[in-house]
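Enquirer: here are the coordinates; sequence isn't available:
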């Protein structure tokens, strides 16, 4: 009987890479459209972009694709999901985010949050890197433990 952890090693690299590429492209498309980083008929951006939103979005989406490629199916997406949410706050228009607008108000957002949006996006990217490193460390530790268990049963 195969466990879900052994399925990742059974899946070919091209399939994992393909899933990662599809996830990254979907992330770019969905988050970029919702954040109105480019003109689209669905969302209008109230605060103009500053030039760093698209590179942050591309970086975070690429990290998400890598995470999808390396993660074990039994593991959740909590770390990467949190990192993506923080990055999205750095990329998205602060006035267009209704939750932030209701909590802080437009004046507070433009005065205090707008100047640090870049750093919030960088923090989200850093958390994404941490999620990938943690996943790789857990995966290699799992492989080492699995190899040791197989050697012990021989």
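Expert: Received the coordinates, thanks. Just so you know, these numbers come straight off a predicted model, no measurement behind them.
Enquirer: could you use CA atoms for every contact and neighbour count after this?
Expert: Will do.
Enquirer: show me what contacts residue 54?
Expert: 32, 37, 91 (Cα atoms under 8 Å, 6 or more residues apart in numbering).
Enquirer: now do the buried residues in the one helix or strand residue 87 maps to.
Expert: Taking DSSP states H and E as the definition, one finds residue 87 inside helix 78-91. By 16 or more other Cα atoms under 10 Å, the buried positions in helix 78-91 come out as 79, 80, 81, 83, 84, 86, 87, 88, 89, 90, 91.
Enquirer: now do stretch 19-28
Expert: In stretch 19-28, counting by 16+ other Cα under 10 Å, buried: 19, 20, 21, 23, 24, 25, 27, 28.
Enquirer: mind listing what the third one touches?
Expert: Residues in contact with residue 21 (Cα under 8 Å, 6+ apart) are residue 65.
Enquirer: check the secondary structure at it for me.
Expert: helix (DSSP: H, G, I helix; E, B strand; the rest coil).
Enquirer: another one to put next to it:
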């Protein structure tokens, strides 16, 4: 099952055009800058870090930014599908309304896609926040500092950061796979998908 999902996700990635690739690169760069500046993985005068970064902070930071960029770009709408929807006449819209939510072209067909978007959005949001906490300074994190104190943050929160990093990458990867798989194996017809199959 995982292998099939990964295969469909790779096929979905191959359907990306230059616009989506550009959005992915820009979103990944923006995520890297925001996370890097706030966690002082990029040295700056705005923020400070009491505990130096660990060796694994940098690969996790870059991987998190890349996965966030891919996830954000997966929400970019294909201009061909938007123009195909705009071409529908009023008769088609009336037929879709009359056929009800159980028809193949109505709202019912979009239900799984909407559920997939919600699931991947939650996974991506949680994964992004965990990645932020994973690469940040353990004693600069105000939540950990208030809950555990300085010594408690070093004793209890710092050893959990590698686990947070692993959970972050896994959640973001799952969100990206769900989105890309849906772009390839979506039940709605697409001119681009049928041309490349």
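Expert: Looks like it came in fine. Note that the structure is predicted; figures quoted are calculated from it, not measured.
Enquirer: export the buried residues of helix 78-91 of the first structure to a markdown table and tack on distance to residue 102 of the first structure?
Expert: Listed next are the buried residues of helix 78-91 of the first structure as a markdown table, based on distance: Cα to Cα, whole Å:
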| residue | distance to residue 102 of the first structure |
| --- | --- |
| 79 | 26 |
| 80 | 26 |
| 81 | 23 |
| 83 | 22 |
| 84 | 21 |
| 86 | 18 |
| 87 | 20 |
| 88 | 18 |
| 89 | 15 |
| 90 | 17 |
| 91 | 19 |
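Enquirer: quick one: what's aligned to residue 34 of the second structure in the first structure?
Expert: Matched across to the first structure, residue 34 of the second structure falls on residue 30, judged by TM-score structural alignment.
Enquirer: again with residue 123 of the second structure
Expert: Match for residue 123 of the second structure (TM-score structural alignment): residue 79.
Enquirer: wait, that match sits on residue 133?
Expert: No - Residue 79 of the first structure is not in contact with residue 133 according to Cα atoms under 8 Å; the separation is 11.0 Å.
Enquirer: what sits against the spatially most central residue of the second structure?
Expert: Residue closest to the average C-alpha location in the second structure (Cα atoms, centre = their mean): residue 71, at 3.0 Å. Residue 71 of the second structure makes contact with 24, 124, 172, 175, 176, 179, according to Cα under 8 Å, 6+ apart.
Enquirer: same question, residue 72 of the first structure
Expert: Contact analysis of residue 72 of the first structure by Cα under 8 Å, 6+ apart lists 4, 5, 8, 135, 139.
Enquirer: make JSON lines out of the contacts of residue 71 of the second structure and add distance to residue 158 of the second structure.
Expert: Formatted as JSON lines, the contacts of residue 71 of the second structure follow (distance: Cα to Cα, whole Å):
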{"residue": "24", "distance to residue 158 of the second structure": "31"}
{"residue": "124", "distance to residue 158 of the second structure": "23"}
{"residue": "172", "distance to residue 158 of the second structure": "21"}
{"residue": "175", "distance to residue 158 of the second structure": "26"}
{"residue": "176", "distance to residue 158 of the second structure": "28"}
{"residue": "179", "distance to residue 158 of the second structure": "32"}
